[in-house]
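> What would the 3D arrangement of this be:
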Amino acid sequence: MDWNIGNSAILILSSLLVICAVWRLVRGHEIVATGKYLNWLLIASGMTIIQVILVDAKVVNAFPIFYVFFIPWQFLAPVFFSLLICSYLDRMWEFKKYKKFLLAPFVLFFILYIVLKVNAFTEYAFFSKAISLTIGAEWDENLAVLFAFINGVWNYRMIKNYERSLLGVSYKTVVEKTNWLRVMYTLLVVLCSVWILVILYLKVTKFERGMMAYYPLWLLFLGFYFVFLYIGDRHLKTKREEEKKRQVAFETIITDFQIEGLNKIFETKELQNIIDGDTYDVTRILSFFATSLFDKRNIDDVLWDIVRNAIGKLDLEDCVIYMVDKERNVLVQKAAYGNKDKGTRKVVSPIEIPLGEGIVGTVAKTCKWECISDVHQDARYVLDDMQRQSEFAVPIHDEGIVLGVLDSEHTEKGFFKKQHIFIFQLIAKLTATKLKQLLKKESTTITNDNGYYKELCFLLENEKIYKDPDISLGKIAARLDISITYLSQLINKISGVNFSDFINDYRVKESKRLLTHPNYTSYAILSIGLESGFNSKSTFYAAFKKHTGVTPSVYRAKAPFES
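Okay, the predicted model is just below:
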């Protein structure tokens, strides 16, 4: 064996790194997935260095059995780094989408390692020792550093996509979320660059002193991993504490009837981001969209409802939804509002766009939104019903699987602003959720603890809005920022009566109270009816008798006055 101070120190440090990470996993030090992936990243990185040191110190020459346990950890470490980022940013769907490509190098070299081991134990029966060394050393190392770089670019793209998706959240919030990952990513890229320089140095100088030229590099990598462990652990602990505080605050905020209504559609973290960035009255708009979709039972109804409400609530000139035709690999216009619709729920002169072509086709292929301030400067622009100046398109997707595209154009250059991007992404998420429910034939029900119903009862009991003789479903729906249809269903389902009987019940209770109150003994019966919200004698008498079985005059004569 060939031990020296350098490889001995590196073996001790890398072993400590692995032992520390394994101990943290065994103890359950990190119960969240992000922490577990951090520990696995450290294990994979530490084991990579340990295996190389065992070769450098010629331990495997003395004990060939060690070769049996060698696996290509160097191709697993970048994968765990990607897992860590995806988990932390709540984008695991993106990792699942590309995991075959991310794991392919590891699988390939795992098979190669098996072949090399069999070849070595059969005294190189298949190919020579020189070829084995070329595959196990040069190919291994060169492809590992290349994979680390490609993986780094993919991770950087992931971070940027995440930041783009949080345009409605303050810049400070985004930076606090991603800054530590950026620092670690930058350091890792620098180390990979040094790694390449070392490889080039060895090629040029034909260094003949074994792996000693790598010692400083491995020490730098080990230093990085220990720093990563410290910073990552501290950051995750801080975030967990902040998350607990936010959860407490969120549980208080969620009693807001609009937020409570959205809670069944968006995940907790998504709702927290909406609340953090709610500078555009997002909850009010989303609340209306969500309730408007409640009673929709087929895909066409959902799509037409979305485009109609987008025009009405966001002051747009045009809104189109394209759906993916998987068999023909094209996008088909399924719903439109503006010039493309003539009021018959039929798209005028519908066009089809191949996936990957045009702005809309690019969005469908990449699953990333596009905001074009001036379409004249973009060769991808596809002219539809008329020439416009700006365009915005956002994918409608379910965990990375694109279902369609929500698209809008405007005659004003640079019309689409930050708030449009933020709200459109949430509307696309809302649409995808509803489509998913329909495809899975899941039903949504109204329960007695419905937040909108609670708010309605509060308005009736405390603000006494029933006293307005012109109160209507439309007025109350506008007050609650929900659709008229949903409000009607809400009242029918929970109270068991229609809107008119529901409101009149409150008015009758109020008139009964006034009819027996000593301060109102001089009031005419009709005046009491009008005071309670009825708009005529006939409606007052009819409703009163329907609810009590007697006329107001009989009720007043029989009932004792309150003291």
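> From now on I want contacts and neighbour counts done on CA atoms only, so please keep to that.
Fine.
> who touches residue 68 in this structure?
For residue 68, the contact set (Cα atoms under 8 Å, 6 or more residues apart in numbering) comprises residue 117.
> how about it, secondary structure?
helix (DSSP: H, G, I helix; E, B strand; the rest coil).
> Was I right to think residue 87 contacts residue 35?
No. Counting by Cα atoms under 8 Å, residue 87 does not reach residue 35; the two are 9.2 Å apart.
> of the two, who's got more company?
residue 35 (23 against 20; other Cα atoms under 10 Å).
> burial count for residue 447?
When counting by other Cα under 10 Å, one arrives at 11 neighbours for residue 447.
> how about residue 14, what does it touch?
With contacts defined as Cα under 8 Å, 6+ apart, the neighbours of residue 14 are 46, 47, 49, 50, 222.
> Residue 223 versus that one, what's the distance?
10 Å (Cα to Cα, to the nearest Å).
> Arrange the contacts of residue 14 in TSV, one row each, with secondary structure, neighbour count and distance to residue 148 as further columns.
What follows is these, written out as TSV (DSSP: H, G, I helix; E, B strand; the rest coil; neighbours: other Cα atoms under 10 Å; distance: Cα to Cα, whole Å):
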residue	secondary structure	neighbour count	distance to residue 148
46	helix	28	15
47	helix	23	16
49	helix	21	15
50	helix	20	18
222	helix	20	16
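> want to try TSV for those, with distance to residue 304 as columns?
As requested, these are arranged in TSV below (distance: Cα to Cα, whole Å):
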residue	distance to residue 304
46	56
47	56
49	58
50	61
222	57
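> right, and out of the residues you listed, which lies closest to residue 213?
Nearest to residue 213 among the contacts of residue 14 is residue 49, at 13.9 Å by Cα to Cα.
> Could you also give me the structure for this second sequence? I'd like to compare it with the first:
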Amino acid sequence: MFNLCLLLQMNWNPLNLTVLICSLPIIFLCLFKILAHKNSKVSLYMYWLILLSNLVIVQVILIDIGITKAYPLLLLFYMPYQFLCPVLFTAFAYAYIERTEVFKKYRGYFLIPFIIFFALYAFLKVNVVLEYSLLSMKTAAKIGAEWDENSAVVLSLLAALWNYNLIKNYEKSIGSLPYQVVVKKTKWLKKMYLSMVFLSILWVLVILGIKAIDSWSGHAPYYPLWLLFIGFYYCFYFLGVTHLKEVDNRKLIQKNKLKFMNENFQISALRNIFSSNELLSIHESQHHVTEILSYFATSLFDKKNQDGVIWDITKNCIAQLGLEDCVIYIWNDTKNVLQQKAAYGSKDNGDKKVLSPIEIPLGKGIVGIVAQTRKWELVNNLENDRRYIIDDDKRNSELTVPIVFEDQLIGVLDSENSNKDFFNEKHVLLFQLIAKLTATKLAQLNKQSLFELTDDNAYYKELLKWFEKEKPYLNPYLNLLIVSEYLNISGGYLSQIINKISGSNFSDFINVYRLNEAKEMLTGPSFSNYTILAIGLEAGFNSKSAFYTAFKKYTGITPSEYRNMHLVLS
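Model (predicted):
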């Protein structure tokens, strides 16, 4: 049991008391929230971060007061929480932007310092129990103070750099679009991040001050720093709770929007490529972006290899975006060069061959620099740009975007134009989204995770709805191109949908609808005065022979026999 007299004799100076009194409420508040079991991952990471950060301060205060000298066994409960705090802040940042799967990939590296110092703390605790028989008290104190603190500062600053990179990558993850939607989210995260960086820098300055200024000794220089940290965590807690509630409310609104989007058949082709948040961002941009991306995604559906994918992308860039040329470079890891593998425009030699393909080393030219930095470049005037490498002809503007999947360089999507200032924000946005679509499709091919067509396909359902409501099959000139343009998908994808889901080709699929229409007319009293040919033409067939051939193929009898049979039955 604690001796009250002994406790009263300890170093209860006003600063110790102030720090302790300030930190204990936020500790209990976070503990209560964690035990409430009604938290999202983001909230949990935030509460644990605040809790453990304040426990670090409390542990040091208890040493300063002298409790651990009087009761050394208390040191058994001490933990190197300072090495968990940067990990928790990083986990919080990843969870906040909904990239927890990426954090899981790297968390083992972040936890290494904690594991090392957990083992060191265990050794020092054993040393205390054995009355410093393994290490002297002075050596143990130096390890605990110098190694511990300096390593924790280094880890905090490294985590700060990591989180800065995380935020910037997130903002650029889907082109210029995040600045319409994503920055609303990262603005708050940036404020928390900058505050943490500022406090970490102050921490470094206090350490340097202790080493440089003789009058600075003991814990005295740390008291203002600790109070600043505690103040930050109170702000973090209350602002965080309020902000995360707003985020949750916004998510409810987004769910309704996503529900509406799920009913939009054009979005369906993008669901396997982009996350829900990215889809929401795309949907909130101009409508033509969704339409163009939808066309690209459906056009890629039946492509089974890299060549098929990249040639299709370059062809559609020319056709859909009105470009003069489009080239895809693929990164050759063995040669350490970017190789021209697909091109439309003057570099197209026909039969899916690039005319005089060139190779560009990493860091050379605009293409090589974009591949090296993984950041897109838009050059409105190439005239004075020394980096520009002339290929088949000199042009005046260039847009280059990296193709990257899970931080791995796949290649570069590049387009040049003879006009200065040709490319705009729309091109940048679409190129980045197309680059992501390309990277994801190529990754799916590598993993052999192709998507099957089922009868709940949104395009197929939209096709059936269109045929039932508006009866476009009554038009004798209806063809694959007209239908694919209505659905805004490629003809090849439309053929695949019909073949695999309905089990028939496009012509037979339409004829079934026309035949059903003709059957109703042949047996309906309103059409009793119509000739057989007139009924066939009304149903959408363009000739008597086409009508008779199709009718007999599906019913086994002629239209006349079908009409007479039903007249007898009636």
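> where does the TM-score land?
For this chain pair, the superposition-based TM-score is 0.89 by TM-score structural alignment, normalised by the length of structure 1; 561 aligned residues with a Cα RMSD of 3.1 Å.
> Residue 60 of structure 1 and residue 301 of structure 1: what is the separation?
68 Å.
> When these two are compared, which one has more neighbours?
Taking neighbours as other Cα under 10 Å, residue 60 of structure 1 and residue 301 compare with residue 60 leading, 17 against 14.
> To which residue of structure 2 is that one aligned?
Using TM-score structural alignment, the partner of residue 60 of structure 1 in structure 2 is residue 68.
> Could you name the specific helix or strand carrying that match?
When secondary structure is defined using DSSP states H and E, the element that contains residue 68 of structure 2 is helix 67-70.
> can you list the residues that contact that helix?
By Cα under 8 Å, 6+ apart, the list of residues contacting helix 67-70 of structure 2 from outside reads 6, 7, 10, 62, 63, 74, 75.
> which of the residues you listed are buried?
When the contacts of helix 67-70 of structure 2 are checked for burial by 16 or more other Cα atoms under 10 Å, the buried set is 62, 63, 75.
> Check the secondary structure at the second one for me.
It stands for residue 63 of structure 2. helix.
> Please tell me how far it sits from residue 210 of structure 2.
19 Å.
> Report the aligned residue range of structure 2 for stretch 221-241 of structure 1.
So stretch 221-241 of structure 1 sits over residues 229-249 in structure 2, by TM-score structural alignment.
> What about the aligned residue in structure 2 for residue 27 of structure 1, how many residues nearby?
With TM-score structural alignment defining the correspondence, residue 27 of structure 1 maps onto residue 36 in structure 2. By other Cα under 10 Å, 9 other residues sit near residue 36 of structure 2.
> quick one: residue 36 of structure 2 from residue 332 of structure 2, how far?
53 Å.
> Quick check: chain neighbours aside, which residue is closest to residue 384 of structure 1?
residue 351 (7.5 Å; Cα to Cα, 6 or more residues apart in numbering).
> quick one: that neighbour and residue 336 touch, right?
No. Here residue 351 of structure 1 does not reach residue 336: they are 11.5 Å apart, not a contact under Cα under 8 Å.
> Those two - which one has more neighbours?
Residue environment comparison for residue 351 of structure 1 versus residue 336 gives the larger neighbour count to residue 336, 29 against 15, counting by other Cα under 10 Å.
> that's a strand at that one, yeah?
Yes. Residue assignment for residue 336 of structure 1, taken from three-state DSSP, places it within a strand.
> Give the aligned equivalent of it in structure 2.
With TM-score structural alignment as the criterion, residue 336 of structure 1 matches residue 343.
> Same check on residue 425 of structure 1?
For residue 425 of structure 1, the aligned residue in structure 2 is residue 432 (criterion: TM-score structural alignment).
> what residues are up against its match?
Going by Cα under 8 Å, 6+ apart, residue 432 of structure 2 touches 174, 175, 401, 402.
> Could you find the counterpart of residue 163 of structure 2 in structure 1?
Taking TM-score structural alignment as the alignment basis, one finds that residue 163 of structure 2 is matched in structure 1 by residue 155.
> Isn't its match up against residue 83?
No. Assessed by Cα under 8 Å, residue 155 of structure 1 is found out of contact with residue 83, at 9.5 Å.
> Comparing those two, which residue is more hemmed in?
residue 83 (26 against 23).
> quick check, the more buried one in a helix?
Yes. When three-state DSSP is applied, residue 83 of structure 1 is found to be in a helix.
> Please list all residues in contact with it.
Under the criterion of Cα under 8 Å, 6+ apart, the neighbours of residue 83 of structure 1 are 34, 37, 92, 95.
> Which single one of the residues you listed is nearest to residue 553 of structure 1?
Residue 553 of structure 1 lies nearest to residue 92 out of the contacts of residue 83 of structure 1, by Cα to Cα, at 68.9 Å.
> which ones are touching the closest one?
Under the criterion of Cα under 8 Å, 6+ apart, the contact list for residue 92 of structure 1 reads 83, 86.
> Recalculate using a threshold of 7 Å.
Residue 92 of structure 1 is in contact with residue 86, counting by Cα atoms under 7 Å, 6 or more residues apart in numbering.
> what are the ranges of the strands in structure 2?
With DSSP state E as the criterion, structure 2 has strands at 326-332, 337-344, 359-361, 377-379, 397-405, 408-417.
> Residues touching the second one, excluding its own?
Contact with strand 337-344 of structure 2 is made by 310-311, 314-315, 318, 325-332, 354, 357-362, 411, as judged by Cα under 7 Å, 6+ apart.
> If we use 8 Å, what do you get?
Among residues not part of strand 337-344 of structure 2, those counted as contacts by Cα under 8 Å, 6+ apart are 307, 310-311, 314-315, 318, 325-332, 348, 352-354, 357-362, 368, 411.
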